[in-house]
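# Model the following, please.
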Amino acid sequence: MSSITLRKLAGYGAALTLSLYLAVKIIWVTAELIRGTSDWLALNALTVVMAGVGVTLALALAQRWGMRLPALPVVFFAWVGSGFLVPMIPYMAAASLLAPGGETGDTTPVWETVLLSTGFAGMALGLAVGLPLYLRERWPDAFAGRLGGSRSPVLACGVLVGVAALAALWLGWALGGTALTERPLDLNARLMLGTTGVWALAGAWSAWALGLRRTGLRKWPAVVLGFTVSGMLFAWSAWKLAMALLGPGGYVPPEYPPVAVAEHAVGVLAGAALFALVLRAARPGVVAYDGRRASRQAGRRARSRTAGTPGA
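Take a look at the predicted model:
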């Protein structure tokens, strides 16, 4: 199977499965509007918009018009979407084996849980497979070659400190620690914290490789890990920060509220800073490749005009 065929299958599969998630969220928003309640209306409406963007992104990965979209929105939505979903794949696998029934007492109907889980997992796997193929096909030079010397040691050190602190906090809670928490964490919560803590450690390595190491490492591992982990830190921290500040439906985070706000604010800043390091490493290859492609296209247009000129 060619990489193009695999990219298309991943994109179409992601769009199809995420449509199931989108359908459930639309039902939830409609039910709240009918009942006249608003506890979760704003956040559920936001997830409807996010899922709609996700379906569009998945189709862009699969179809030819996706290669012609402007780079900025593609990269941004791919960054946020993959940050939300791809790092959750290890957690979903672990939770299905170690805590298949959950411990939260959730009263969501089984059919809704199945559709939501299928949509979440399908989009995660589709992005994990299709997005790297799309990015490599569109901007191959962004991942080729080796990293240069130190680019931004101050920024990299700041990312390292922030990400290492978050990793220590999350792994401590995952291992049963209760410092700075108001209530015990169930198995599902500890599994998620454990997987995100490991991802954060991978992000710390990426920050070191991109911003501090002087000898040349291969570019693609640091760029790919940095892209994924920075998206995870930014997307999930922004979401949880909004939850902690707004408290929809009486939601209270397991951490003390000031701790939750500080923790997720650091996550947002660290994710954005790590993404800046990734862009600095990848941008020269993107600019160079786009420049060569533009030159080739201009040459083809010039030859076409010359061939169409009478007497040429």
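
# use CA for all of it now, contacts and neighbours both
Will do.

# Tell me the secondary structure at Q297.
Classification of Q297 using DSSP: H, G, I helix; E, B strand; the rest coil returns helix.

# what sits against A204?
Neighbour list for A204: V159, L160, V163, A164 [criterion: CA atoms under 8 Å, 6 or more residues apart in numbering].

# what about the first one, neighbour count?
The reference is to V159. For V159, the count of nearby residues is 29 (other CA atoms under 10 Å).

# Surely it is in contact with A270?
Yes - with contacts counted by CA atoms under 8 Å, V159 reaches A270, the gap being 5.3 Å.

# Could you pull out the helices in the protein for me?
Assigned by DSSP state H, the helices in the chain fall at 3-35, 41-62, 71-85, 88-98, 110-138, 153-174, 187-211, 219-246, 257-308.

# Please identify the buried residues of stretch 199-215?
Neighbour counts using 16 or more other CA atoms under 10 Å place 199-213 of stretch 199-215 among the buried residues.

# whoops, stretch 282-290 was the one
Those would be A282, G285, V286, Y289, for stretch 282-290 by 16+ other CA under 10 Å.

# burial measure for the closest residue to the first one other than its chain neighbours, as a count.
Excluding the flanking residues, the one nearest A282 by CA to CA, 6 or more residues apart in numbering is A142, at 4.5 Å. A count of nearby residues for A142, using other CA under 10 Å, gives 23.

# give me every residue that touches A142.
R136, A281, A282, R283, P284, G285, V286.

# repeat for G145
Contacts for G145 (CA under 8 Å, 6+ apart) come out as R218, K219, W220.

# Likewise for K8?
Neighbours of K8 in contact, by CA under 8 Å, 6+ apart: L61, A62, Q63, G130.

# give me that answer again for 7 Å
For K8, the contact set (CA atoms under 7 Å, 6 or more residues apart in numbering) comprises L61, A62, Q63.

# what's the closest non-adjacent residue to the last one?
With CA to CA, 6+ apart as the criterion, Q63 has its nearest non-adjacent residue at 6.9 Å, and that residue is K8.

# Same question for L155.
The shortest distance from L155 to any residue other than its chain neighbours is 7.0 Å, reached at A273 (CA to CA, 6+ apart).

# Does the one you found touch C157 like I think?
No - here A273 does not reach C157: they are 10.4 Å apart, not a contact under CA atoms under 7 Å.

# Next, the structure of the following sequence, for comparison with the previous one:
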Amino acid sequence: MERWDRIGRAAAYGAAAALVPYLVIKVSWVVGSLLGLLPVGRGFSLGGWLVLNTLTIGMAAAGITLGLALVRPWGMRIPGPLVGFLAWVGSGFLVSILPFVVVSTLINSEAGSSAGSGNSGADAAIPAWEAALLQCSFAGTGIALAVALPAYLWRRWPHALRRPERTDPHGSSGPVWPVVTGAVTGLAWLYWAAGGSLGIAHRDERPAGWHVLVGVSACWALVASGAVLALVRRRSTRLPYPLLLASAWLGSGSMFAWSGWRLPATVYVALANPSDISYPENVAVAVTLHITAVLTGVGIMRTLLRGEPGRASVTDSTRQPAERVGRLP
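Below is the predicted model of the structure:
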């Protein structure tokens, strides 16, 4: 385990370092737009452009802080629920954006110059090298966190990653409604990603990137539903317990983070009705699915945090490794 811990610590530093170029670029966009030296992204007003990029600057700063918290001694003293929530939301964003970036890059490279006519918002204002650097920052952070986070969890809450004892092999250890709502939401998104038109208001406004992102979200919703179903049922399964735990964690985080992000944006577009922005989905259907996804993500996380009889929960075990903090480098 010492070798795995060293790898996890190096990955945590790598996650923080990977976000630095993203942070620098976003700060330069804000400063350059205020001074009139850089153009505003296509489809944005100056105020909207500044608000969006200021928000992403805060997210990047939080990501850098999270990466350092996973390796520095003071990270072991941060309240467990805060670290867990930030890691849950951050990993939820990244596991969806990484496949989206990879697939979108392949689609755009195959489409050639015609891909530049898509409505990706700010792409006309971004040089190719900046776009590549932003994608590398996302990819590097996601890969590094995928290694650093399990190492941190094992270091701080080793008991939470072990399969609990099953006293009743035919019973259930949690509610099943997140399984149902997650599966329904995932199937609806998968139907849209495959080209289904039921619930779509603007059929001609579905670029390839939209299909990819909706499809990735659908896959994570279905993965989370299947994983939590295996966890709440007391019947044995051949899948490793850490794999089920990670799948439920990442899938629920993806649903909560992305639908929590898109829900206010969808409501804003529906109420403000801007002339240069429109979503292909029917607003009522999209809002219903996003609300369901957010509630499902919270429900799955509550299921994961339920304390088993005779087993310390994640939040309760926060105090267990306190004596180890002084020995951390």
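
# TM value for the aligned chains?
Here the superposed chains carry a TM-score of 0.83, computed using TM-score structural alignment, normalised by the length of structure 1; 292 aligned residues with a CA RMSD of 2.6 Å.

# neighbour-wise, which of A273 and C157 of structure 1 wins?
Comparing A273 of structure 1 with C157 by other CA under 10 Å, the one with more neighbours is A273, at 19 against 16.

# mind checking what the more buried one lines up with in structure 2?
Alignment note (TM-score structural alignment): A273 of structure 1 maps to G299 of structure 2.

# V180 of structure 2 versus its match, what's the distance?
11 Å (CA to CA, to the nearest Å).

# go on, G67 of structure 2?
According to CA to CA, G67 of structure 2 and V180 of structure 2 sit 34 Å apart.

# neighbour count winner among the two?
G67 (28 against 15).

# pretty sure that one is touching A16, no?
Yes - at 4.8 Å, G67 of structure 2 counts as touching A16 under the criterion of CA under 7 Å.

# Could you find the closest non-adjacent residue to the equivalent of T54 of structure 2 over in structure 1?
For T54 of structure 2, the aligned residue in structure 1 is A45 (criterion: TM-score structural alignment). Computed as CA to CA, 6+ apart, the closest residue to A45 of structure 1 that is not its neighbour in sequence is V29, at 6.3 Å.

# Settle this for me: that neighbour is touching N44, isn't it.
Yes - counting by CA under 7 Å, V29 of structure 1 touches N44, with 6.2 Å between them.

# Looking at the two, which has the bigger crowd around it?
Remark: of V29 of structure 1 and N44, V29 carries more neighbours, 22 against 19, as counted by other CA under 10 Å.

# residues contacting the more buried one?
For V29 of structure 1, the contact set (CA under 7 Å, 6+ apart) comprises L41, N44, A45.

# Burial check on whichever residue in structure 1 pairs up with A188 of structure 2, number of neighbours?
Applying TM-score structural alignment, one finds that A188 of structure 2 aligns to L169 in structure 1. By the criterion of other CA under 10 Å, L169 of structure 1 has 18 neighbours.

# And L169 of structure 1, how far from L155 of structure 1?
Noted for L169 of structure 1: a distance of 21 Å to L155 of structure 1, by CA to CA.

# since we're on V24 of structure 2, how many residues are nearby?
12.

# What's the match for V285 of structure 2 in structure 1?
V285 of structure 2 maps onto V259 of structure 1 when the alignment is built from TM-score structural alignment.

# so what's that match closest to, chain neighbours aside?
L180 (7.0 Å).

# mind listing what the aligned partner of the one you found in structure 2 touches?
Correspondence of L180 of structure 1 to structure 2, assessed by TM-score structural alignment: G199. G199 of structure 2 makes contacts with E281, N282, V285, as judged by CA under 7 Å, 6+ apart.

# can you check A238 of structure 1 too?
By CA under 7 Å, 6+ apart, the contact set of A238 of structure 1 is H264, V268.

# Map it onto structure 2.
Using TM-score structural alignment, the partner of A238 of structure 1 in structure 2 is G260.

# Could you give the number of residues near the closest residue to G226 of structure 2 other than its chain neighbours?
The shortest distance from G226 of structure 2 to any non-neighbouring residue, by CA to CA, 6+ apart, is to V179 (7.1 Å). Neighbours of V179 of structure 2 under the rule other CA under 10 Å: 23.

# ok, now A151 of structure 2?
24.

# Tell me if I'm right that V214 of structure 2 and G195 touch.
No - applying CA under 7 Å, one finds V214 of structure 2 not in contact with G195, separated by 10.7 Å.

# Among these two, which residue is more densely surrounded?
The residue with more neighbours, out of V214 of structure 2 and G195, is V214; 20 against 13, by other CA under 10 Å.

# which residue in structure 1 lines up with the more buried one?
Match for V214 of structure 2 (TM-score structural alignment): L193.

# Kindly provide the distance from that match to P87 of structure 1.
Applying CA to CA, the value for L193 of structure 1 to P87 of structure 1 is 11 Å.

# Can you get me a residue count around the nearest residue in space to V53 of structure 1 that is not next to it in sequence?
Distances taken as CA to CA, 6+ apart place F77 nearest to V53 of structure 1, at 7.9 Å, with adjacent residues excluded. Neighbour count of F77 of structure 1, defined by other CA under 10 Å: 16.

# so what corresponds to F77 of structure 1 in structure 2?
Under TM-score structural alignment, F77 of structure 1 pairs with L86 in structure 2.

# just to revisit the earlier point, just among the contacts of G199 of structure 2, which is most surrounded?
The residue in the contacts of G199 of structure 2 with the most neighbours, by other CA under 10 Å, is E281 (20 neighbours).

# State whether it and S197 are indeed in contact, as I suppose.
No - assessed by CA under 7 Å, E281 of structure 2 is found out of contact with S197, at 9.0 Å.
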